[in-house]
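Peer 1: my questions concern the predicted model and sequence given below.
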Amino acid sequence: MVKLTEEMKSALTGLLFLATSSKDGIPNVAPMGANQFVGDKLVISDNFMKKTLENVKENPVVAINLLNCREHPYQYKGKAEIVTSGEYFEKAKELNAVKIPGINAKGALVITITSIYSIKPGAEAGNLIETDD
């Protein structure tokens, strides 16, 4: 299992950009703002997802990046699962009630982070930092 620092976890609960791809390799990147960790899983509320869900159904591999990459110079890769019931869905609904009242979660993406890469400018760019393999 990939070891995320508390700083990494905290950064991933703010605005992030989630990249997905269809089975044919057509990419999609979407901003996500209703995110939280439940244990070691990143849970993202599904409020308006369309293309993201279509892609995850075809190809569960995702990449995550943050807007503020100078302070947080990492790219995360992982596997996503769509849930519409159970603990993670309930957590998504609770988060929405706090972060975006009036918007009901349709479901949630549950992401297991499988690797972390450096995106720090310079010689470290692209280096694998952590993997679960």
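Peer 2: Everything's here; your move.

Peer 1: for the rest of this, base every contact and every neighbour count on C-alpha atoms.
Peer 2: Noted.

Peer 1: quick one: the strands in this protein?
Peer 2: Under the criterion DSSP state E, strands of the chain are mapped to 16-21, 27-32, 35-38, 41-46, 61-66, 74-83, 107-118, 128-131.

Peer 1: which one's the longest helix in this protein?
Peer 2: helix 87-99 (DSSP state H).

Peer 1: comparison target, given below:
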Amino acid sequence: MLIQLIYASRSSRVLGPADVKDILGASQRNNTRAGITGALCLNNGIFLQLLEGDRAAVNALYHRLLKDGRHRDTAVLDMSEIPCRRFTGWSMGLIASLESNRQLFLKYSGTADFDPYSMSAVTLRSFFDEILQNVRWLE
């Protein structure tokens, strides 16, 4: 059974560009092996990630993330069964907080700061839908 899991966590420390590159590279390698696809957003020290794949594989990955010292305040924001993958071309795509895509983050946030913890499941799904429809956001 395919599922989609959206979770958020806060970075336990300040991450530099090399840290983000390492996280993304490891995610892409590991997710390819596990058959997991999705997208990772990083904004103001908050990770927002959509994972899709086999229920057991996604569940195992999420439990590994809970033990990862780079994450704190980890929370599942949405989980649902899906009929098919939507991020088929991405073992893990990165949407970083850049001035050029600030509008995307603000469009779905109720405050001036992007806060996925306060977003509904419908809003989160819409956010990721827009990412898929507007590849230009991905820089």
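Peer 2: Looks like it came in fine. Only a predicted model underlies this, so the values are computations on that prediction, with no experimental measurement involved.

Peer 1: quick check: TM-score for this pair?
Peer 2: Taking TM-score structural alignment, normalised by the length of the first structure as the basis, the two superposed chains have a TM-score of 0.37; 80 aligned residues with a Cα RMSD of 4.4 Å.

Peer 1: report the buried residues of the longest helix of the first structure.
Peer 2: Buried residues in helix 87-99 of the first structure, defined by neighbour count with 16 or more other Cα atoms under 10 Å: 88-96.

Peer 1: turn the strands of the first structure into a markdown table, columns for distance to E54 of the first structure and mean neighbour count.
Peer 2: Formatted as a markdown table, these follow (distance: least, Cα to Cα, whole Å; neighbours: other Cα atoms under 10 Å):
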| stretch | distance to E54 of the first structure | mean neighbour count |
| --- | --- | --- |
| strand 16-21 | 9 | 20 |
| strand 27-32 | 10 | 15 |
| strand 35-38 | 19 | 19 |
| strand 41-46 | 12 | 24 |
| strand 61-66 | 12 | 21 |
| strand 74-83 | 10 | 20 |
| strand 107-118 | 12 | 22 |
| strand 128-131 | 26 | 15 |
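
Peer 1: now render those strands as a markdown table, adding distance to N55 of the first structure.
Peer 2: Conversion of the strands of the first structure to a markdown table gives the following (distance: least, Cα to Cα, whole Å):
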| stretch | distance to N55 of the first structure |
| --- | --- |
| strand 16-21 | 5 |
| strand 27-32 | 8 |
| strand 35-38 | 19 |
| strand 41-46 | 14 |
| strand 61-66 | 9 |
| strand 74-83 | 10 |
| strand 107-118 | 12 |
| strand 128-131 | 23 |
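
Peer 1: all set, thanks.
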